[in-house]
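Student: predicted model follows, preceded by the sequence.
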Amino acid sequence: MTSQISKTHIAKDPDWWRGAVIYQIYPRSYQDSNGDGIGDLLGIVRRIPHVASLGVDAIWISPFFTSPMRDFGYDVSDYCDVDPMFGSLADFDAVIETAHSFGIKVLIDLVLSHTSDQHPWFKESRASKDNDKANWYVWADAKPDGTPPNNWLSIFGGSSWQWDTTRCQYYLHNFLTEQPDLNFHEPQVQQALLDVSQFWLDRGVDGFRLDTINFYTHDAELRDNPALAEEDRNPITAPAVNPYTWQDHLYDKTRPENLIFLAKLRSLMNGYNAAAVGEIGDDQRGLEILGEYTRGDEHIHMSYAFELLSGKMPTAAYVEEVMNKVDEVAGDGWACWAFSNHDVPRHISRWNLGDSAARCFTTLMMCLRGSVCLYQGEELGLPEADLRFEDLQDPYGIRFWPAFKGRDGCRTPMVWDEANHHAGFSDAFTTWLPVSGEHLKLSVASSEANPGSLLHHYRKAIAFRHAHSSLRTGAMDRVTVIGNTIAFTRKSGDETVFCAFNLSDDPCAIDPPAGKWHAVGGELNSAHAGPDGKVHLGPWQPCILLKQ
């Protein structure tokens, strides 16, 4: 079924995604509706009112497709059905209808670069070298000594080639061995994936989050990646203990043919006024790729890189570097900023933020040019959960423990009400990951009852962004640094907003811009004018001025 609500909803504004605030839901951990200890689609339906109360424009739902769950849904065995763990297609229709009734768009997470090794396509492909799908995956002969075809490495560790005893060939897997890579050089593969996209667009989705968007196409010649000198390694997309960071990944991803497929996908989405946000993982050229992939109106609408998802503390100097690099290489494109998601430690812990710093960075995000992705629980200020090894589920963390603890610490269940069993997440005896005891005091119920909570700050910051067209879609001049303070101006039509943020524990004073200005933002704006004519900012305080 395709609901009429969905059809009329997406037809309103084809540019709705520009400046949008998108809330990511990791369905396993959001709300369990049937008491099995695992979140599901009807759980999302139940909690849509909370999402709507934040004032966000859209939700992004991580994979819920049929899957063996070796990588928790990012290993798809059926692109066009719901895994029974999460419910049914009818339950997904209920998500669409409920979200749309609250004015919220729905993006789903499409994993197009690879499938599960249990997908019927792969089972047929591995059966022989001459069947109809023999070329649907990346197969290659061994070197004469039996070793893999080249030096490419998996982001989950070890060679990205796995020997198959049926075909007596290697197949490519950029992630787990159970996640074989599709061969985008095969036109039938591209068409099959476009058909998958259309299936969900016809069902009423408003767009997609595209997993590992720059991994789609590989070098057809299978050339070795060059090594990186130790001083040139930049471990953003993988931990430093993973030798994946030792290569310059020129040939196993980010190939020019990617843009050809993205143009086809964009053309399909245009017919539905749908939009997509891509995930770009590259330690050396992430922002350049973002610019290339989102420039103009032929490729993807928006993408996020890992510069603000990394472990590097965003000092004033670093924020200036990142934003001005975006202006240089992606000024004609569109970024989507995120501090946290399901793949990285929560930013409260990653950057060791106190309450004032967390509020400052939230306000900063809402003032940046681009769109925004928030991750469930971020609005509560949840820190990274500290799990025991025996509680881990993530194969990535199990592989590299204890130097890298994996992704489970950011995936623990949402805390709704500390007075309820498992904080209101589930009625089950046990949950798929334990509820963090440290999170209980930050539950939605506790945060709602506290007028000074971070939850209420998020609502005010999102509302402030929506109230000013310059912050949603306006131009942004170059970021400048004054001590530990960054400053920039946003402009749209007749509206000009000046923004400054003190990203340090020390108070500071800055000269206000020339002209007549007045403070806006209410409680978000904690700066004050001093008798010296300067604007004085306390530790982690913003200054937001509207030009008169």
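Tutor: Alright, I've got the coordinates. Numbers count the residues shown, from 1 in each chain.

Student: going forward, measure contacts between C-alpha atoms and count neighbours the same way
Tutor: Fine.

Student: how many residues are close by the nearest residue to Phe122 once chain neighbours are set aside?
Tutor: If the residues on either side of it in the chain are set aside, Phe122 comes closest to Tyr137, at 7.2 Å by C-alpha to C-alpha, 6 or more residues apart in numbering. Tyr137: 24 surrounding residues under other C-alpha atoms under 10 Å.

Student: hang on, Tyr137 packs against His185?
Tutor: No: judged on C-alpha atoms under 8 Å, Tyr137 makes no contact with His185 at a distance of 9.4 Å.

Student: helix, strand or coil for Ile544?
Tutor: When classified by DSSP: H, G, I helix; E, B strand; the rest coil, Ile544 comes out as strand.

Student: again with Leu107
Tutor: strand.

Student: where's it relative to Ala274, distance?
Tutor: Distance from Leu107 to Ala274, counting by C-alpha to C-alpha, to the nearest Å: 9 Å.

Student: joint contacts of these two?
Tutor: Val205, Asp206, Gly207 (C-alpha atoms under 8 Å, 6 or more residues apart in numbering).

Student: who's in contact with the nearest residue to the first one once chain neighbours are set aside?
Tutor: Ranked by C-alpha to C-alpha, 6+ apart and with sequence neighbours excluded, the top spatial neighbour of Val205 is Val106, at 5.5 Å. Contacts here follow C-alpha under 8 Å, 6+ apart; on that basis Val106 touches Ala58, Ile59, Trp60, Ile61, Ile96, Ala99, His100, Val205, Asp206, Gly207.

Student: make CSV from those residues and add secondary structure and neighbour count to it.
Tutor: CSV is the format used below for the contacts of Val106 (DSSP: H, G, I helix; E, B strand; the rest coil; neighbours: other C-alpha atoms under 10 Å):
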residue, secondary structure, neighbour count
Ala58, strand, 25
Ile59, strand, 24
Trp60, strand, 23
Ile61, strand, 20
Ile96, helix, 24
Ala99, helix, 23
His100, helix, 24
Val205, coil, 27
Asp206, coil, 30
Gly207, strand, 26
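
Student: okay, now the one to match up with it:
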Amino acid sequence: MRWWQTGVIYEVFLRSFADASGDGVGDVQGVIQRLPYLEWLGVDVIWLSPLYPSPMRDSGYDVTDLCDVHPALGTLADMDQLLKEAHGRGLRVVLDLVINHTSAEHPWFQRSRSSREDPYRNWYIWRDPAPDGGAPNNWQSVTGGSAWSFDEHTGQYYLHSFLPFQPDLNWREPQVREAVHDVVRFWLDRGVDGFRIDMVDFLVKDADFRDEPPNLDYDPSPDKPWYSSWYQNQHIYSSNHPDCHGAIKELRALIDSYGDRVAIGELDFHTPLADQLTYFGDDDELHLPFNFGLVPLPFTAEALRSYIDEYDTKIGQHWPNYTLGNHDLPRIASRFGEHGARLAALLLLTLRGTPTLYYGDELGMTNVTVPPEQIQDPWEDRQPGSGRDPARSPMPWDGGHHAGFSTVEPWLPLGPNRQHHVAAQAQDPASPLTLYRRLLTLRRSSRALVGGEYRSIAAPDGCFAYLRETPDESMLVALNLTDRETELSLNPRPPARVLLSTRTDLPERGPISGTSLHLAAWEGVVVHVGTPARPEPWPDLAAPATPREPAT
């Protein structure tokens, strides 16, 4: 198996992870200082949010130079040091590659908008106004409103699938593709292990710029503020265009030419499963098209089982992956509550495939209230209630001033429960951090959890249970997603042993007598069933991990 199949990806939102320079903003040196923690935690792959030079109007997703590091975040020498030290600890590093658009301040766009005759004009997407003088077509921006902005100087509209200061590159222009390929070579030559490609399903648009048909199921209800106007149309011309696949194949071929690297791609959260699976290609496109299928689901046994069974079946020979949180989503603990967040951790780290975790979720971090004067996210201005700042608060490392994140006031406010920091949770056998660490240790030690087959099994109402099996090892995972106790038949499969429970407030359990498993309300467990032939002793993870301070 490849490292990106066996490993666990951990997203570091760079500005909020650790500040080494003392300016209130996280940076590359901060990540270097916290590498011992990531190694101690047990993750394998660090995904860094954009670190490039940028006006930082959208947390770095508005790039002005893809071959450098923002001065507030570090230097190229810092990145070289991070790669060297991370690799020395067995950690891989993946960069966030923003190539659907640039900042409007990028030199390419400044040249492009300077004149219709400039050689860079076709590097971006320009169109004449409609006959009435309005936008060229009905395409919508993901952030709300038209995807077109008028440029007075040249008398044409430019396309921006996201914010107006993020003009889309024209991927039908060969010079654009080659320029991006040069960027990819630049970072691969420096030793990065691959890329998470931002909004990869937006790269190529319809060449005829046809109007998109209306979405007859459009629901502008206030509980869906991010997508209220975006989803008024079916996006068959401005995203998920068939021609995206050719561009991705070129990128994959280039990445593969460097050996054991990975290509991960972000897709729209609501991409239908059938369309999502096409981004594997014939194993010549993305290694991992990010699977957000669990995100919009109700957190119920029935919904989870139905989706996971379908996904695992339809993915065929390709490798699955799952995530429940990232920098664009409300925090898991705010969505599901304390017990639900523990069950989500168990689910993510025991399903077949590559899991992706978001920094701080291992602490049970919740959304943070951001006062209006401290709001950073421009999405909040365009669609009130859609801002993503609450899920991007700084990581609390200790009980000191500014929670050990910085020596000055951080760029976003810290959470209210500052006592739930890394240093305290590392010493607490019942903490979310201890649970995550035990889960990661268990996953790493189990052939079944890393590479075994997945098969859901019959379970009581409100309970989701599945087996992870190799020829010599069998693990049962059971999640009770109800507020009542329940019993799960082992069918009969003694001897069995509970290795881990999400309910650390309950008495410890070990060997199971009888043929049924008792589950408390909102409890998830991992059970070793059968007697696998293992050359080494099975780790005793039924007992709490010995508390110790993570190396820092």
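Tutor: In hand now; what should we look at? Given the structure is predicted, the values throughout are model-derived calculations rather than measurements.

Student: picking that back up, what's the match for the residue nearest to Phe122 of the first structure in the second structure?
Tutor: By TM-score structural alignment, Tyr137 of the first structure lines up with Tyr124 in the second structure.

Student: surely that match touches Arg172?
Tutor: No: if you go by C-alpha under 8 Å, Tyr124 of the second structure and Arg172 don't touch, sitting 9.5 Å apart.

Student: ok, now which ones touch the match of Tyr137 of the first structure?
Tutor: By C-alpha under 8 Å, 6+ apart, the residues touching Tyr124 of the second structure are Phe109, Ser112, Tyr158, Leu159, Pro167, Asp168, Leu169, Asn170.

Student: ok, and the most crowded of those?
Tutor: Ranked by neighbour count (other C-alpha under 10 Å), the contacts of Tyr124 of the second structure have Asp168 at the top, with 29 neighbours.

Student: without its sequence neighbours, what residue ends up closest to that residue?
Tutor: Once flanking residues are discounted, Asp168 of the second structure sits nearest to His101: 4.1 Å by C-alpha to C-alpha, 6+ apart.

Student: tell me, how many residues neighbour that neighbour?
Tutor: Applying other C-alpha under 10 Å, we find 28 residues neighbouring His101 of the second structure.

Student: and what of the one 5 residues further on?
Tutor: Other residues near His106 of the second structure come to 21 when the count uses other C-alpha under 10 Å.

Student: and Thr254 of the first structure, by the same measure?
Tutor: Thr254 of the first structure has 24 neighbouring residues, counting by other C-alpha under 10 Å.

Student: any idea how far Val322 of the first structure is from Ala238 of the first structure?
Tutor: 19 Å.

Student: please apply the same query to His347 of the first structure.
Tutor: In this view, His347 of the first structure and Val322 of the first structure are 17 Å apart by C-alpha to C-alpha.

Student: of those two, who's got more company?
Tutor: A direct count of neighbours by other C-alpha under 10 Å for His347 of the first structure and Val322 places His347 higher, at 25 against 16.

Student: Asn502 of the first structure -> the second structure?
Tutor: Asn502 of the first structure maps onto Asn480 in the second structure, by TM-score structural alignment.

Student: OK, contacts around the nearest residue to its match once chain neighbours are set aside?
Tutor: Once flanking residues are discounted, Asn480 of the second structure sits nearest to Cys463: 4.4 Å by C-alpha to C-alpha, 6+ apart. Applying C-alpha under 8 Å, 6+ apart, we find Cys463 of the second structure in contact with Ala301, Ala478, Leu479, Asn480, Leu481, Thr482.

Student: who wins for neighbours among those?
Tutor: Most neighbours among the contacts of Cys463 of the second structure, by other C-alpha under 10 Å: Asn480, with 29 neighbours.

Student: that one against Glu523, yeah?
Tutor: Yes: counting by C-alpha under 8 Å, Asn480 of the second structure touches Glu523, with 5.3 Å between them.

Student: quick one: contacts for Lys541 of the first structure?
Tutor: Lys isn't right for residue 541 of the first structure; it's Gln. Shown in contact with Gln541 of the first structure (C-alpha under 8 Å, 6+ apart): Ser356, Cys360, Phe501, Asn502, Leu503, Asn525, Ser526, Ala527.

Student: going by secondary structure, the counterpart of the second one in the second structure is in what exactly?
Tutor: With TM-score structural alignment as the criterion, Cys360 of the first structure lines up with Leu343 in the second structure. Per DSSP states H and E: Leu343 of the second structure is located in helix 332-348.

Student: any idea how far Ser113 of the first structure is from Gln198 of the first structure?
Tutor: Distance of Gln198 of the first structure to Ser113 of the first structure, given as C-alpha to C-alpha: 17 Å.

Student: and the most centrally placed residue in the first structure, what is it in contact with?
Tutor: Residue closest to the average C-alpha location in the first structure (C-alpha atoms, centre = their mean): Asn341, at 5.5 Å. Contact analysis of Asn341 of the first structure by C-alpha under 8 Å, 6+ apart lists Gln24, Leu374, Tyr375, Cys410.

Student: and of those residues, the nearest to Pro49 of the first structure?
Tutor: Distance ranking of the contacts of Asn341 of the first structure against Pro49 of the first structure, using C-alpha to C-alpha, places Gln24 first at 14.8 Å.
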